[in-house]
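[1] dropping the sequence and predicted coords here.
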Amino acid sequence: MALFPKNPNESLFPGGKKHFTEVIKNDQSGVDQIAYVNSQEDFNIGSTLIVGPGEQAIFLRDGQIVGEPFGPGRYVLETNNYPFVSRLVNAVSGGVSSFHCTVVFFRTVDSAPMGWGTATPIQVFDREFGLDADIRGYGQYILRVADPRALLVNLMGDNVSGMDAAYIGQQLEGIVVEAIRAAVAEVIGDAMDAGDDVMNVLRHGRELKGSVCDAIAESSALDRYGLVLTSLSIMDLHVSRDSPYYKLRQQNAASRQKARDMGNFAGAYPNAAWSAQQSVEVMHHVADNPAGGVASAAAGLGMGLGAMPAFGAQAASVFPGAQPVVAQQPTGPTCPKCGAPASPGSRFCSVCGTPLAASRPGGSAAAPRFCASCGAELAAGANFCPSCGTRV
């Protein structure tokens, strides 16, 4: 055993031992790191510090930051470690220096692009559907250290010697990604509160990216660590296809499209049956109330599904889980033209205005006939329509 044991840190010095004076510099300057703790610690008094372009250095002595961060240039450092004497002083502590000192280097120019992504979805609540919209995405960002002292104090703390560049990078990644996630949730949430739709917000990528950058700057989430986000790219941002929210939206969109198709049909054929027209109303009602169900939609419109013979199958195809409805025959008089129910004693249909059947002598009712082409009423025994000439 040596009389004066060496400081274990000496193995990290060039040649495996300390010299009268050292040259302290960023020996990993070719690696794109945000912060780097120099491996040569407890160096002797009079050692030279070299700071390169695009970086700053902080000198730590006895647990304190000495002066202001050093910019690019050459400096001579004052420590309490003296050649030979420091070995004698450290002998009582097993070679560990009683006058600890080290240098931390910080990159003050733009970093290389670093990736971000949503390991777990960003959740934004949609009041219309009563569900969280699970949003996933990824992109890249570029950082710059604007305040090395803030980064050292608030991120690295008193564990400087135990940190390498990889660990510091991981810590910074977590901070930046969380700031991006919070800003995305805030921007989309505010847009939805203002009446916008999440899908519409996600379609406007350029405006969304600008709003997210503004939200990060306003939140000061990175200021505490002395960081500036100089660039942000959003390569993809979408609602998760596997989420209940996305599936409900797809179902809702299908019901709306079905209602539009039925509405177009009714517009093209104005003399179509009254029941088909009512089907359109129910489809629209269900599309606007996805949680209400088919039966409640019909009840809300003041009609029974029995008045829509063809609607049961359509509803089952559009709304999974809907039970087929047994058609019920109307119990009162109906319009001979459109099939709408009529109140007893009514002389005209309340839907299309067609005269209702009149009583013949002897109590029998003669149902009027109408042209299939133009809808005009036909005289008894007529073979051609008096309005359009269509053979009947």
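    Sure, I can see it. Numbering: from 1, shown residues only.
[2] switch to C-alpha atoms for all contacts and neighbour counts from now on
    Fine.
[3] tell me the spacing between Pro69 and Leu60.
    Note on Pro69: its distance to Leu60, by CA to CA, to the nearest Å, is 10 Å.
[4] mind checking the longest helix of the chain?
    helix 165-193 (DSSP state H).
[5] other SSEs contacting that one?
    If you count contacts as 3 or more CA pairs under 8 Å, 6 or more residues apart in numbering; DSSP states H and E, helix 165-193 packs onto strand 35-37, strand 114-117, strand 122-126, helix 198-203, helix 205-219.
[6] and those as JSON lines, adding mean neighbour count and distance to Tyr225?
    As requested, these are arranged in JSON lines below (neighbours: other CA atoms under 10 Å; distance: least, CA to CA, whole Å):
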{"stretch": "strand 35-37", "mean neighbour count": "25", "distance to Tyr225": "12"}
{"stretch": "strand 114-117", "mean neighbour count": "17", "distance to Tyr225": "17"}
{"stretch": "strand 122-126", "mean neighbour count": "18", "distance to Tyr225": "24"}
{"stretch": "helix 198-203", "mean neighbour count": "15", "distance to Tyr225": "30"}
{"stretch": "helix 205-219", "mean neighbour count": "16", "distance to Tyr225": "13"}
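[7] in addition, the following structure is provided for comparison:
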Amino acid sequence: MFFRKQFANVVEWQEFRDDMIFYKWKNDEIKKGSRLIIRPGQDAIFLNNGKIEGIFRDEGEYDIESQIIPFLSTLKGIKFGFNSGMRVEVLFVSTKEFVVKWGTPNVINIPAQGFPGGMPVRANGTFTFKVSDYVTLIDQIAGVRDQYLVEDVRLRISAVLDQLLMKWITREGKDMFNLQANSFEIGRGIREDLDMEMMKSGISITGFNIISFNYPKEVQDMINKVASQGMVGDIGRYQQIAMTEGMASGKMAGGGTAADMAGMMMGMQVAGKMLEQMNQQTAQQQPARPQPVQPQPAVQTPQSGGAVRPNFCPNCGTKAGEGNFCSNCGHKLV
């Protein structure tokens, strides 16, 4: 005798995790009397031989025989057989937007003037993504995998992130010493490129944020000193202070280490570049200074007999009259 619940099972997202993008339910068969459970934030996709039969988005509990099968595209007339099962897979997909932290594990050497090996930079931030195309997701990933995690997406993006950072930092000559001011524009460009890349897997990159750019400690220390000491245009004094501090700390005793010297030279290059930029900005902002008016020499009037009488008294400066003596102090004019 066959009992209705004898072969019944529950089709649901088992082993649920917050970082799981999709999960494939693939028991041997779905039996008569089986039920489908869809929880909030989930879509259930019925697959037959890798093809989508139906997508169910509303949360709740459903009887598969009466409430699901009638809506499946090619399985409406399925030979369900009350004592036999239906071989079909159910793919549960998370509909939420995932937030992922990212960071450059190693420095990125960005091409920069004055740095033959490039300016070493690190960066960190977050990006967000969600599943947008079920057909592509199944064709590219879910067809061969039973589950897909956020870490899988993060690793894939990390593989191309260094190149994208370099592309958008150097695009249109970004200021290497003030990258944070351009972080929004850089992040927007990276998001567009990543979205084009991940679209091939049915995933959309909905946001990409850069929290901070970080320079090596030696470079950052030099930048901070230049900013705080305000030595605009005085790179010679800056170098003297840097050398003095190095000797006082003992780092340069006996020649110091190669790393110390390399760090100091890098910092000096940074300082020189910053001061050059600051001087250029200052010159552009300051108005041209008026040239001083040079005093005109006094015009002297020749007198009869070859004597020259000055127009102003050489003793007190009073304007000379017609006479031969100053009307103010009596000094002889001729």
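    Received the coordinates, thanks. Since this is a predicted model, take the numbers as computed values, not measurements.
[8] find residues that contact each of Pro69 and Leu60 of structure 1.
    Shared contacts of Pro69 of structure 1 and Leu60, defined by CA atoms under 8 Å, 6 or more residues apart in numbering, are absent.
[9] picking that back up, out of the helices and strands packed on helix 165-193 of structure 1, which is closest to Phe265 of structure 1?
    Closest approach to Phe265 of structure 1 among those is made by helix 198-203 (28.9 Å; CA to CA).
[10] ok, residues contacting the closest one?
    Outside helix 198-203 of structure 1, the residues within contact range by CA under 8 Å, 6+ apart are Ile188, Ala191, Met192, Leu208, Leu237, His238, Val239.
[11] average gap between that helix and structure 2?
    When structure 2 is superposed, helix 198-203 of structure 1 averages 2.6 Å from its matched positions, counting by mean CA distance after the TM-score superposition for structure 1.
[12] what comes up buried for stretch 29-49 of structure 1?
    Along stretch 29-49 of structure 1, these residues count as buried under the neighbour rule (16 or more other CA atoms under 10 Å): 33-49.
[13] swap that for stretch 230-238 of structure 2, please
    Neighbour-count burial for stretch 230-238 of structure 2, with 16+ other CA under 10 Å as criterion, is recorded at Val232, Gly233, Ile235, Tyr238.
[14] chain center to that stretch: distance?
    Using CA atoms, centre = their mean, to the nearest Å, the mean C-alpha position of stretch 230-238 of structure 2 is found 31 Å from that of the whole chain.
[15] and what of stretch 145-158 of structure 2?
    Its chain's C-alpha centre lies 22 Å from the corresponding centre of stretch 145-158 of structure 2 when counted by CA atoms, centre = their mean.
[16] and if you look at stretch 168-179 of structure 2?
    Stretch 168-179 of structure 2 has its C-alpha centroid displaced from the chain centroid by 10 Å (CA atoms, centre = their mean).
[17] just stretch 222-234 of structure 1 next, same as before
    19 Å.
[18] about what we covered before: got TSV for the buried residues of stretch 230-238 of structure 2, with distance to Glu197 of structure 2 too?
    Compiled in TSV, these are given as follows (distance: CA to CA, whole Å):
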residue	distance to Glu197 of structure 2
Val232	45
Gly233	46
Ile235	46
Tyr238	47
